[in-house]
Structure formats: C-alpha cells, structure tokens
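Asks: I would like the atomic coordinates for the input below:
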Amino acid sequence: MDHTPRSRGLGRRALLQAAVGTPAAVAASSLALGNTAAEATESAHPADPSAARFTLAVMPDTQYLFDEGGTDPEPVRESLRYLLRRRQDDNIVFMTHLGDVTEHGTEAEMASADPVFRTIEGKLPWSVLAGNHDVSGDDQRGDTPFLRTFGPRRFARSSTFRGASPDGYNTYHVFRAADRTWLVLALDWRTSDEGLAWARQVLDQNPGVPTILTTHDIVSPNDDGSATISDNGRHLWDGLIRSYDQIFLAMGGHYWPAGRTVQTNEHGNPVHLHITNYQDRYYGGAGMIRYYTFDLATGAIDVETFSPWLLEKRNPSTLEAETRELSGDVDRFTVELDFHHRFPGTPIPPLPPNAVLLPGTVAYWRFDGKDGDAATAARDLSGQGNDLTVQRIGTSGPDVLKYSAEFHEAQPAHGSVRFDGAKNRGAVLHTSASAPLATMKFQNGYTLETFIKLPEPFEGDHAWMGIFSWEGRAGDAGKDGGWSPDDAPCSLNVTSERFLQFVVYPVNQNDDPTCWSHALPPGRWTHVAVVNDGHHTAIYVDGSKIARNASLDSNGISTVGKPFAIGGTQGGGRYDQGFYGWIGDTRIVSRALRPDQFLTAR
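Replies: Have a look, this model is predicted:
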C-alpha cells in the first residue's frame, strides 16, 4: 500500500539489499488442468464440491501485522483458524491473499508470517501473491525473501496448485465447487509482459473455465464507493482481462477504502472489479477477511466482510465493536451473475438408450432429429411398441413442432423438440390406440419423467397447456367425481402462473388427487418426475420433492384405451391448447423410482 511511508530506518536501499540472494530455482508446472501436482491432505472438515453454494475467502493486506517495528500476527492466525473451523459449515473451498503480506518484505518479517500461514496448509487450499511492500519492481526481479517463503515450492503438494510462471511470482490454482472446475490466477503486483504471456497461455489451455483474477493493484477508489481502473489495472485489462470472457471477477487490495466497479469485456459480458483492503482500519485491519459466497442456484455472489479475531471477543470495546463486522455498501453486497448462461460448461456426454432402460421401463423417447427440421415421429426405444406420430391441432402447419439442438445438461440424449403452441394451435406426439400404454393401469406404481424448458419471455395465453397426458375422458372410465368427467384420465400441465399441475383419476378413487409445484423459471431447463408408489403421488422438480403433493390414496391410472400424448392435454376428448416450449427425453417406468434412479443420474 502506497498511502503511508515505510517505517524509518529501513529504506528502499535496505529493502533491496535484503532481497539479494541466490535466485530461486523455480520450475514452471504444466499449464493444463489434467496435469495435477501431488495431492495434499486438505481434508480436515472438507468442503462439499457438489453443493451449489460455496465460499471463496479473501484476505487483503496484512502488512501492519507483520512489521519489524511492531507486529502482532494473532488476528491473522485467528482468521485462518476460523476458516478451518467454518470450512464445512460455510463450504469454504479456497482462500486467497491479495498481497502485502508484510510491511517491508524482509527475511525477518517473512519468517514471522511463515508459520502463521502454515496454520491452513494441508487443510485449506490457498494462494498468495506479492504486493509492493513484499517486493519491488516487476515479476522479473529475481530472488527475494517473499519468493523463498511464499513461492511455488511452498504449494508443490497442494491439491489445487497447477503451475507458476518461470519467474515464480505468478501462479494459478484450480478447485472444484458446484460440480464444476474454477480457476484462480494469482498475479504479481507488477506483472510484466512475460507474465501476461504466461497467463494468456494458462487461459488458452483451459478455455471456458470460470476464472477469478487476484492481484494487488487493479482499481482505485472514488468517494462514492465506486472504483476506477488504476494504471496497473489498465495494463492487466488491456493485456489480458478484456479478451478472456472466462474472467468474470478480478480483485485487489493496495488502496483504501474498499470500492467496486463493473467493466464490459470484448464479448459484451460484465467483469466485476473490487478493492478489498482494510489496513487503514483499527488494528491494521484486525485480520479482516471477506467472504464471497457463490450460489449458482440463485445466480448470486453474496459478499460480507468481518474480523473473526474481533468477533471472538466477548466484551469488545467501542472501537472493536465498530470494526468487527462491516455493513457499508462496499463491504456487504450482492453480485448478480447468471452462471449457467455465462458458463454453460461441458455437457455430460450422451448416454446410449440401453443405459437408461431400467427394469420396468415401458416407454422411452428421445428426439435426435436435425435442428430446425419439422418433427414427424419418435420411436419407443424401450422396444415396447409405444411409437409416437404427429397430430397437429386445428389448421396448424409443420412449423409448430421442430427438432431442436437444445437440451438439459444432464439429459441422456442431446436434443429435444420445440413446440410452438397456443390456443387452438400446436401439435402433439401420440401413440396409437393399440399401443400398450393405452390400456396399462399402473397399479404397482409408476414414474413419469420428462425435461422441459419454457421460453423467456413467457408471453401469450398458455394457461393449462399440457406437457403429457392420456387421451380420452375420465367419465369414460366411470369417473364422475373430481373436477369434471371431461378431464383427461391423467395429465401433467402448466398453469398461467407457470405452476406444474399433475392430475390423475386413479383406479381406486372416484376423485382426482392433484399435485401442484412452485412457479417454474422461464428460459431454463427443468427435470420433472412424477412418482407413485401404488398409494401416493409426489412430484420432483430437479430432484427435489415439492410440498403440495396430494394426500389422497391413489392407485393406478384409469386409462380408457386411448393414446398417450406429449405436447397437449385433451378436454372433452379434443385438443384446444398446444404446448409452448421445449420437451426433451421422456420415460415411463411401471414402478416408483428413487431420485438417484432418475434420468439425471450418472
């Protein structure tokens, strides 16, 4: 941090003399993710790499707590202990330090910091980079106490360390979280052109991997809490960040107070740039840490800033109480980011049909036609003879039903059909009346599964459009209870509010036990499973059981010898509303399945 002068008695000349030594023998590791370093024992209170919510911990400038003129490393040590204690509960997957570990970068200060950071080694993956109080010049400076203490050799056994630039001052790390790979670039406070070339090579060999760039100096604060790209930040932006769409977050320390801004890269996407530094606060920042809690389910990063050391104090002073948890707009905020759109990831490879034909499968359809072509039929891949053909609603033409290359990322097949239905418009894919499904009663239970996606924006009158159903009238099965004898015997529908409605007229009831979901989000693929165990029915949305499942005993489906259909639900024996959106793989099994047996399982 440049705002305050260095302590008297240790000027630039002494700092340079302290840095003189034998150049470190630093070997640049392989740049590809597949070449991993030796595995460490980072398993104490392990994080969950599959949970959609996880935390990245950030520690900014700690220089005033490692100062030869007067040092107290306890706040930093307590912050690191806190991260270990909270690793499992807060799902902390990684910790990164933003530089200026020490005040003068001397051997003595590095020796003081060294054992403190060993608190987390082998227990929590982390990275560190050099700030201007740790080193001088750019990353071609050669050997320094910082490099000998916090260089690549220190991380050689870390499970996340993947490599370093030849000079040793720039490193990169990968970790697993939310079932995907993330990359952290830890760049020197003055990354040279050689360092930037190395960083570009790392990203070129790891395309599309969501990347967080950490450095010491990237943006400077404005009075209103916003930030402006600094001169060094401009060097990084022009030479690296703006061209690589995978970099979505970049952070540094160096300046105070905290601040943030958003820049748009060459691909038209936002890059969030943050200052995180609290050395000007009480007790040199008191070991302040910042949580970046990612939630891929909601598309948000929740940010909060606090000092574990001060939080542990039972009777804090006024100053301690004011500092222990910060709540200003630049210290506690939310970053909105649609991760699934920005980083769609590599799809799970498609599965052959026989991989999902579980015992009891009576029908399985997938839609593998050429993108944009009119859909005409779908063969039943279970071999049970429930093939589908097209029936258009009213005077609809072939454009209302087309093959699509879109699909749910966990779907066995990589394709779908796009329905362009509305009132008195659309098409259905249905079996013949002689197909086995037309008369099956499912009294031993059933699982009905499909993948759907509603368009965004979801406009027009699409209330009560059918996803799938059995044709005919419940009244033809002798059912005069329930909503209406003109209802289809069984159907899965979408309401005007985008709620799912599953209604069935069971064999054992003169009624229509109905299940209701929450509102489905438009523009996003959803897996839906309807499971009946012979007595009760439950809907699962993306593997989670919904709340409003019918309590009435429900056994079987009162089919009436009419076709099964995808893309519509009859009323009074006719279609007057076509489905609007995408439908993917659809499977029917004549027994109740567990969620780990659904089509999304691998």
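Asks: Every contact and neighbour count from this point should use C-alpha atoms.
Replies: Fine.
Asks: Checking Gln509 next. Helix, strand or coil?
Replies: coil (DSSP: H, G, I helix; E, B strand; the rest coil).
Asks: Please tell me how far it sits from Arg153.
Replies: In this structure, Gln509 and Arg153 are 71 Å apart, going by Cα to Cα, to the nearest Å.
Asks: Over to Asp204?
Replies: For Asp204, the distance to Arg153 - Cα to Cα - is 24 Å.
Asks: the more surrounded of these two?
Replies: Arg153 (17 against 13; other Cα atoms under 10 Å).
Asks: The more buried one - that's part of a helix, no?
Replies: Yes. Assessed with three-state DSSP, Arg153 lies in a helix.
Asks: residues in contact with Ile452?
Replies: Ile452 is in contact with 525-528, 581-584, counting by Cα atoms under 8 Å, 6 or more residues apart in numbering.
Asks: just curious, which of the residues you listed is nearest to Arg594?
Replies: In terms of Cα to Cα, no member of those lies closer to Arg594 than Val528, at 13.0 Å.
Asks: In which helix or strand does the closest one reside?
Replies: strand 525-532 (DSSP states H and E).
Asks: this one as well, want them side by side:
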Amino acid sequence: MSSQLQGPDRDVPATDGTRGTSRRTVLRAAGVAGAATAAAGLTGTAAAAAPAAGPASAPAATSDNVAGWRTDPDSPRFTLAVMPDTQYLFDGASIHKEPVEAALRHVLDHARDENIVFLSHLGDLTENGRAEELAPLGEAFRILDRRGAGYSVLAGNHDIDSRTDDQRGRTPYLDAFGPQRLRGLRTFGGASPDGYNTYHRFRAAGRTWLVLALDWRPSAAGIAWAKNVIAQHPRTPVVLTTHELVYADTAGEEARLSGFGQHLWDELIESHDQIFLALGGHFWPAARTVRTNGAGNDVHLHVTNYQDRYFGGSAMIRLYRFDLSRKTIDVSTFSPWLLAKEKSGRLNALERRELELTDADNSFSVPVDFEKRFAGFAPLTPRRPRPAERMLLPGTVAYWRFDSGRPDGSAADEDLRVRDLSGHGNDLIRTAVPGSPADALRWSGRHHPDQPGHGSLFLDGSKPPLRGACLRTVPGAPLDTQTFRSGCTIEAFFMLPDDWTSSRNAWSALLSRQGTLGAAGKTGDPEEPVVTLSLSDGHALQWAAAPLDQKGLVTNWSHELPLGTWWHAAVVNDGRRTTMYVDGCPVARNPATSTQGLTTLGLSWLLGGYEYGGRLDQLFRGWIGDVRITGRALPTGAFMNA
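Replies: As a prediction, the model looks like this:
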C-alpha cells in the first residue's frame, strides 16, 4: 500500500495537474440520526462496501454512551471543532497518539461550557494509510466513541491510494473509520454506497445543521450522492468538509481554489446555496477567502493545516464558535496537548511557540447574518399572533394591545377607548396636549417578533414645545388604587425611532402613575411622580418607584437600548425586591433594596405620558405594543415574549 501513496504534499503534484505548496480540506459537519442513504434515493448502503466491523470499529452507541454527550440544542451559541492533518504523528514506527488523545479529551471536557456539538477531521490521518498506523488513531477516537460524541473522519491523499477516487474499494482506512464505525453515533446520517462519503446532522441554535464529509476525490457518483443528500434536507444549512479545497502560497495571502477545489465549486458548492462554510486541509499555511455562489450569497472557504509545524502540528484543533445572537463565528486555533503540558511546566522551547496561534489567519471572526444568509432556503416563519385569552394568566389585572386592524398609519380617534382585555375595567382613553396634531397617536402594524398581538400604537410626542398625546386609565379604574403589596409584574413591548433625540424626547415614560412624591408624603423631589418607567437621556430604561416600605424612590436601570429595535421590558417585584428585565435578561443595576408594594394616591396610570408637578411634562415618541400588569411576580418563562 505504501508504494502507491504520495510522499509529502509539497513535493508531489496533485492528480488534477496542479502542484500544491500546502494542503487543503473542506469542513462540512452535520449529523443525522439514523441511516439515510436509502432515504436519499441511493442504491446500496455504505455497509455494502465496508467490511464487517473489526477491532477498530466503535461499539454501537448504548443509552449510556448517548447520555455521556450533552449539548444544548437551543442555545444561540455552539461550537464546531475541527482537527486537520495528523499524518506525521502516525508515520510507520513513529506513533504519537497522545496529542490527538489530549485534543479529543479537551473536546469532551469543554463540551458543556463551549457547547461543542461536533468534531470534523479533515483527512490525512496517517502518513502511509497502513493498518498499523490507523489502529492507534482508531483507538484514540474511542475516547469520543465511549461518550457517544458526534464526529466525522474523511480520507486524505495519504490515507488511501491518491490516484484513485471513492470507487477504490476496501482499504485499511475504510476498515478503521468506515460507516460501520460511525453508525453507532446519533449524529450519523448515512454514507455513499462506497463508504467514503458521509453526512451527519446535529441540533444547535434551535435548528438542524448538516455536515458533509467528502472523500479526497469524490467520483461523479459521489458528487451525485452529495447533491441528493442536500436535496433530501432542503431547509438545512450545510458545512462542507473535504481534504483539498483552497490554498495560499504565503502567510497572510488570500486563499484561492485549487484545481480540485474549483471542480468541487463548479459541480457542487456554487449551485447549492445551503453550503455556507467549506473547510479543507492538505495545504499550508492557513488562509481563507469568500466567494459568491449562484444565489448571490457568500460562501466562506478556509484551509487549516499545521503538519509543517513543530511536532507535526501537535494535534492542533480549530474551534468555530457560532454565535447567532451576535451574527458571528469566532475562530481560535490551539493545541490542547501543549496547553496541558504547560500546566505541568514541561514545555520545551519550541513547544512554547505552538500553544496557540493568534495571527489573523488562525484567530479571527467571521460576520454572518444567519437569518439573512439562510433566507433563500430556510426563511424564518414569523411567530403567529396569540389570542388575548392565552395571555390572561392567573393574577392578570390589566392587559392592553393595539392590533385593531385599522389601516397602518391612520390616526387614532379622539374618542379612542382601548379595552382592558383582562375584564377588570381598566380601559384606556386618549388625552392630548392642546394644539397637538390629530395624528399624534397612530395605529401601526409593527410589532416585536415575539409579541402576542401583531400591532402597536405610535405616539408622536416631544418637547419643547410640549406636543403629543398619551393614554390614561378611565376614572374609577380598579388599577388606580392597587398597591401590589404581595408583588407584581409590569411588562411592555416598545421601540424608539431612529430619529429619537435626547434634547426632544428624553425622560418620557412608557408607563407612569399620576401623583407626586410630595403629595404622597415621600422624600426626594416633591414634584416627581410616585411611579414611572421612563427613558433617560441615553435611552436607557429607568424604573423609579416609591415603595410602601421606603421613604423615597428606589430605581432600577437598564443599559442604553439601541434605537430602531423592538424591546420587551419587564419589572418584577416579589414582595421583597424589584428586578428589571430586558428581553427576559436581568439588568446589572438592580438594587438589593427592600421594595414592597407601590405607592398610590388613587389617580390614573398614564401610558406614554410623564407628569412633573402634577402636569404633563413629556410625551413618549415611539411604538408601544402589548402591555400587561400582573398582580404577582412572574418567572421569565411566563413573560409575554416567552
């Protein structure tokens, strides 16, 4: 077998006629539960080409195995681990499996805190593709097998006869890492009939992702199989992994497609929009580029390989940390084996240089607007409106929403009355500053994506001069006298327009209670209202309330909230302490001060209005969506945006 295999890649032209100066692989990792080759409409199975499981194959995953691998399928943050060429660690009689074992243990040890969902090896596992080289590597991977961790392994040109494609038949590589080994993993989806191409699926960020692991040289049949797999998962984002894809001649240079990489782009990647990230090894140095596919979207193409470095790369791994909230993939590259040795103080001079690679091609961030990037094949389905009855939790004392069905932008009537959907009679009526335009209150179809009612009211208030309108509870509303001694939850959806300015719009209130501190016998500025949820001059939320058990105001503050974005605000009092939440997240400036109940003088609540000295002093500018007041402390899972 060794006489048929290439030597070091730098010296040997690739079989497609190009001469490589590094090594390439494409990462495409995705896990699928259950063998799906038949579902992909293909004849035969991977097992038909692969031998019966031998000593190197993993045991079928038992319930204990599966239980050992824990990831969070709903968190917007997850991590893909990538291991490139390890060939110089498994070279004839020179076998060093300890670096690989350390890397795999690192993946397991940090699976929970990093939410590592999958690992992809990019090929060239060994130098000569011999059974005696693959056996110790196969034993190392039992570290993952025993825990049921999802991974893919593909063949590089040193693992098989590099002159052949995926129709080459049985090899020591296939004996050691063929589908008979992987089918015991819950992420395994299926394999091409020859066994050299596999696909995998995993759940992360609330959706399914797919990894394609393609052979060193997939045949026309292999490419057709890959297309069929993608077609069978039409709404699934795909990470493609293969051994050779892109390369760069010098460090810092933008990567470009190799001859085979161009073939793969032309035949598969460009025409399949689901492929958004493609990873390869084979060449060095590390490099990356972005190309535009046939749908006009970016495809990120990376090469990662460290076999040219000290100790064959020390089994470096690369972590791709996906953060869908930040619309970013953060990438880092390091050697877990050397990091472990550093703790024991046993590093030599060369090892100290290899702990972590921090240059721009090995430590970087990739901006990806995932929602926009995947819109062509998996557009997000907007959350449907929820009936008002479903929002009436036990203890609800008031609930207002503005999905009236009126034409967008139309003015609210002067005799507007917004019904309290809780049935307690806390209806809202319009009150305006004399001389304000008739459309100071306007109906809108805009709403927070998680808002139960799909509509809002736009309040066009400002000063100086004071202008605009707001809503107030009707005279005699039961809400006006409630003190909430045992606790309460006040929630509101809102958005500030991009032209909101501190000079004209600061210190307006989403919700406030009429009545001054002075009239209530409280300390502080006697002209301030007894309760207000306001927006500061830095468009941060401020909850300022006079509790029953305090002499003056107690305040909670959010961070500054970007304009042009919908927010959900919640203020929760459990009878002892008040906590402010923004989009279900507690803010930092929540005091530990005891706060029981809310002071009242029996006057109205104002929605969008703020009084100073008992007179309207500022009016809200922006959109207000659903507002709910509950007479008890709610957990975040019961908030309207949950």
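Asks: Using TSV, please lay out the contacts of Ile452 of the first structure together with distance to Asp217 of the first structure and neighbour count.
Replies: Shown next, in TSV, are those (distance: Cα to Cα, whole Å; neighbours: other Cα atoms under 10 Å):
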residue	distance to Asp217 of the first structure	neighbour count
Trp525	40	23
Thr526	42	21
His527	44	24
Val528	48	23
Gly581	47	21
Trp582	47	25
Ile583	49	31
Gly584	48	30
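Asks: Give me the contacts around stretch 506-522 of the first structure.
Replies: By Cα under 8 Å, 6+ apart, stretch 506-522 of the first structure touches 441, 443, 453-458, 479-483, 497-505, 526, 537-539, 546-558.
Asks: The same query, at a cut-off of 6 Å, please.
Replies: Stretch 506-522 of the first structure is contacted from outside by 454-456, 479, 481-482, 498-505, 546, 548-550, 554-558, using Cα atoms under 6 Å, 6 or more residues apart in numbering.
Asks: next one: stretch 324-337 of the second structure
Replies: With Cα under 6 Å, 6+ apart as the criterion, stretch 324-337 of the second structure contacts 76, 99, 102-103, 316-322, 355-357, 362-369.
Asks: let's see it at 7 Å
Replies: Applying Cα atoms under 7 Å, 6 or more residues apart in numbering, the set of residues contacting stretch 324-337 of the second structure from outside is 76-77, 99, 102-103, 106, 314-323, 355-357, 362-370.
Asks: that older thread, redo the contacts of Ile452 of the first structure as JSON lines? Include distance to Thr119 of the first structure.
Replies: Listed next are the contacts of Ile452 of the first structure as JSON lines, based on distance: Cα to Cα, whole Å:
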{"residue": "Trp525", "distance to Thr119 of the first structure": "43"}
{"residue": "Thr526", "distance to Thr119 of the first structure": "43"}
{"residue": "His527", "distance to Thr119 of the first structure": "43"}
{"residue": "Val528", "distance to Thr119 of the first structure": "46"}
{"residue": "Gly581", "distance to Thr119 of the first structure": "53"}
{"residue": "Trp582", "distance to Thr119 of the first structure": "52"}
{"residue": "Ile583", "distance to Thr119 of the first structure": "52"}
{"residue": "Gly584", "distance to Thr119 of the first structure": "50"}
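Asks: Name the nearest of those relative to Gly426 of the first structure.
Replies: Ranked by distance to Gly426 of the first structure (Cα to Cα), the contacts of Ile452 of the first structure are led by Gly581 at 10.8 Å.
Asks: Hmm, that closest one is touching Ser416, no?
Replies: No. Counting by Cα atoms under 7 Å, Ser416 is not a contact partner of Gly581 of the first structure; they are 10.1 Å apart.
Asks: Quick one: residues contacting Leu129 of the first structure.
Replies: Leu129 of the first structure touches 97-99, 169, 186-188, 215, counting by Cα under 7 Å, 6+ apart.
Asks: what do we get in the second structure for it?
Replies: Under the alignment (TM-score structural alignment), Leu129 of the first structure maps onto Leu154 of the second structure.
Asks: Excluding chain neighbours, what is closest to that match?
Replies: Gly123 (5.1 Å; Cα to Cα, 6 or more residues apart in numbering).
Asks: What of Lys453 of the first structure?
Replies: Trp525 (4.5 Å).
Asks: what angle separates the longest strand seen in the first structure from strand 525-532?
Replies: For the first structure, the strand with the greatest residue count under DSSP state E is strand 580-589. Here the directions of strand 580-589 of the first structure and strand 525-532 differ by 40 degrees (axes from the mean of the first three to the mean of the last three Cα atoms, to 10 degrees).
Asks: Report all helices and strands that strand 580-589 of the first structure contacts.
Replies: strand 361-365, strand 416-420, strand 446-453 (3 or more Cα pairs under 7 Å, 6 or more residues apart in numbering; DSSP states H and E).
Asks: Which member of the contacts of Ile452 of the first structure is positioned nearest Glu449 of the first structure?
Replies: The closest of the contacts of Ile452 of the first structure, once distances to Glu449 of the first structure are taken by Cα to Cα, is Val528, at 5.7 Å.
Asks: Identify the residues contacting the top helix by length along the second structure?
Replies: Using DSSP state H to assign secondary structure, the helix with the most residues in the second structure is helix 131-145. With contacts defined as Cα under 7 Å, 6+ apart, helix 131-145 of the second structure is touched by 56, 58, 90-92, 97, 100-101, 104, 126, 172-173, 176.
Asks: The next helix or strand after it: average distance to aligned residues in the first structure?
Replies: Next helix or strand after helix 131-145 of the second structure toward the C-terminus (DSSP H and E): strand 151-153. Mean deviation of strand 151-153 of the second structure from its aligned counterpart in the first structure after superposition (mean Cα distance after the TM-score superposition for the first structure): 1.4 Å.
Asks: Residues touching strand 151-153 of the second structure, excluding its own?
Replies: 118-123, 177, 213.
Asks: What of stretch 90-101 of the first structure?
Replies: Here stretch 90-101 of the first structure has contacts from 47-48, 54-63, 124-134, 214-216, 252-253, using Cα under 7 Å, 6+ apart.
Asks: residues in the second structure matched by it, start to end?
Replies: Using TM-score structural alignment, the residues of the second structure aligned to stretch 90-101 of the first structure are 114-125.
Asks: Quick check: end-to-end length of the matching stretch?
Replies: For stretch 114-125 of the second structure, the end-to-end distance is 25 Å (Cα to Cα).
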